[in-house]
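Engineer: Quick one: sequence plus predicted model below, questions after.
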Amino acid sequence: MQDINVSVAEFLDHHGDEIVDAWQRRTFFAGRTGGDCRAVLNGVAEVVLAGRPEDPTAAGFDAIRDLLGEIAMDRIRRGETAAQTAVTLHDLKPPVVELWTSSRDGDDALPGALRLSTALDTLRLVAMELVGGESADLVEERQQLLELSTPVIRMWDGILAVPLIGTLDSARTQATMEGLLQAIVDQQARVAILDITGVSTVDTAVAQHLLRTVMAARLMGAKCVISGIRPQIAQTMVQLGIDLGDVTTRATLADALAYGLRQIGLVVAAADNH
């Protein structure tokens, strides 16, 4: 009987087009070329042929290590967690093993399936080792970007403002809330302004994020006002039935600042030059 490692390697070569086609429809290779799929498949075939499907240091895995790391880290930089990436890598196994078992009915069916399964599990291990080595730095980098994208500005003694730009998500809302609450404590602020002039869209989820931030500021003893609600956003909110409740709103940041000044007992008036 032909060596099982040779049989499996020949199977991967013979059915390469089918496997590449199946892999390109899987999440891990979304947006990648068929050449990337083929390179990874060749690496798997090489470690199987060498009889080292369980060895992450095998030459076949070394040949595709950088490519695997690049694809995995690209997915994580786009917001996917390491656990989610591991799941997408696991999804590469079923189409290969199922194709093998459907094409075999002899004594080599089970041993071959085990070798393929082991090689693809090791493939996932190789990729996740690379992700693990860089993920801590990536998390720190993302946190720094979040902090830079949500600055807390001192507008006046006792008045803070947070200009929000772009899209609000859970992570950014949490960073905004933490930064604002800490600034309220540090500066003993009495008024906090959330300016959404630069927010592209406001849907139900964004409204909930804003309300949570407003409630947190209130618990710290600061009055909160939302400014920068443009006409089109106001119309969208009405159509969606979004209710900001008793939250104070103002059309512009200037209006919100004037409101804040009144709350601390100050009034801005034109200077009398006469």
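Structural biologist: Yep, it's here.
Engineer: contacts and neighbour counts: CA atoms only from here.
Structural biologist: Fine.
Engineer: Where does I229 sit: helix, strand or coil?
Structural biologist: coil (DSSP: H, G, I helix; E, B strand; the rest coil).
Engineer: number of nearby residues for it?
Structural biologist: Neighbours of I229 under the rule other Cα atoms under 10 Å: 21.
Engineer: Measure how buried the residue nearest to it when sequence neighbours are not counted is and give me the count.
Structural biologist: With sequence-adjacent residues excluded and distances taken as Cα to Cα, 6 or more residues apart in numbering, I229 is closest to A251, at 5.6 Å. The tally of other residues near A251 (other Cα under 10 Å) stands at 16.
Engineer: Pasting the second one now:
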Amino acid sequence: MGCARVTVQAVESVRLVELLSERREALGAEWVEAVARTLRGRISAAELDRELQELFTALVEALRRGGQDWQGEEYAEVRALLTELSRNRARQGFSTTETATSVLAFKAILAPTTDSSAQDITAYLELARLMDALALFTMEVYARTREELISAQSDQLLELSTPVVKLWDGVVAVPLVGTLDSVRTQVVMEKLLQALVDTGSEQAIIDITGVPAVDTEVAQHLLKTVVAARLMGAECTISGIRPQIAQTIVALGIQFGDIVTKATLADALKHALRRGGIDPTETGGRP
């Protein structure tokens, strides 16, 4: 039974190669036109023609060499071209449907008619199954690429949302805005420690004015950052303790120990300058 199936598939593959080769230019042009309608001009005609014509050629060659096992070695070039296509569509902002249509539209150009022979119809059905499998492969690659892009964008936003600024010689500050979670705490810690090394600062201010709420978890994250800075030889001050934040801290029984806290960033800066032996009231000080 297995040998018979392989033989039938081989015959179907031969017929598919014949059908595709007989009208190679016309079918390729129809495929490009069908896909272009779904993409609405967001890819140049030349680029789209190159992508699909290369894929057409690779598909015919794979059918000629290895039948219809799209996971086989014979389809390596087809898979490589589909991977490139999927990644490009994901980076260019196309939807999953628009990406899959670039493959599925190939079925329509070779759809059988009432005049088609039984052999041609059978060959077309095998082609349809093959293109469905390749479309699923394309969607999987697209989904992975989108996940990678989203992850990279999240990392970039995280970097942008946790700046470390130099306020004075020997004093750096981290103004936090938004929720402080474990991932962001790690980024804050790494950037703060690197800034301490780069600037040689011995005073660090962690400003939480922009943090909407402080709970036990947020407090633990702050304490870890302070301890890490101390291990680098720097003293930390936490600023931005608003009245509602102070009430929450008291209600939760959170203990900051010997860590200095201040209501505003200005108060924290004055405190850090005094620790560094600078009188902020003097006009001779220079940042």
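Structural biologist: That came through fine. Only a predicted model underlies this, so the values are computations on that prediction, with no experimental measurement involved.
Engineer: Now the TM-score, please.
Structural biologist: Laid over one another, the chains give 0.53 as their TM-score (TM-score structural alignment, normalised by the length of the first structure), with 165 aligned residues with a Cα RMSD of 3.3 Å.
Engineer: Would you quantify the distance from the residue nearest to I229 of the first structure to R65 of the first structure?
Structural biologist: 53 Å (Cα to Cα, to the nearest Å).
Engineer: following the longest helix seen in the second structure, which helix or strand shows up next?
Structural biologist: Longest helix in the second structure by number of residues (criterion: DSSP state H): helix 118-160. Downstream of helix 118-160 of the second structure, the next assigned helix or strand under DSSP states H and E is strand 165-168.
Engineer: Would you list the average distance separating that next one from its aligned partners in the first structure?
Structural biologist: Superposed on the first structure, strand 165-168 of the second structure shows a mean distance of 0.4 Å to its aligned residues (mean Cα distance after the TM-score superposition for the first structure).
Engineer: What helices and strands are in contact with that strand?
Structural biologist: On a contact count with 3 or more Cα pairs under 8 Å, 6 or more residues apart in numbering; DSSP states H and E, strand 165-168 of the second structure meets strand 171-177.
Engineer: Which residues outside the next helix or strand after the strand it packs on are in contact with it?
Structural biologist: Once the chain leaves strand 171-177 of the second structure, the next helix or strand it forms, by DSSP H and E, is helix 182-199. Outside helix 182-199 of the second structure, the residues that touch it by Cα atoms under 8 Å, 6 or more residues apart in numbering are 158-159, 162-164, 170, 172, 174, 201-202, 221-222, 225, 228-229, 232, 234.
Engineer: Got a quick ChimeraX command for the buried subset of these?
Structural biologist: Provided next is the ChimeraX selection string for whichever of the contacts of helix 182-199 of the second structure are buried by 16 or more other Cα atoms under 10 Å:
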select :162,164,170,172,174,201,202,221,222,225,228,229,234
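Engineer: helix, strand or coil for V268 of the first structure?
Structural biologist: With three-state DSSP as the basis, V268 of the first structure sits in coil.
Engineer: Alignment lookup: it to the second structure.
Structural biologist: Under the alignment (TM-score structural alignment), V268 of the first structure maps onto P280 of the second structure.
Engineer: from what I can see its match touches A272, true?
Structural biologist: No - P280 of the second structure sits out of contact with A272 when judged by Cα atoms under 8 Å, with a separation of 9.6 Å.
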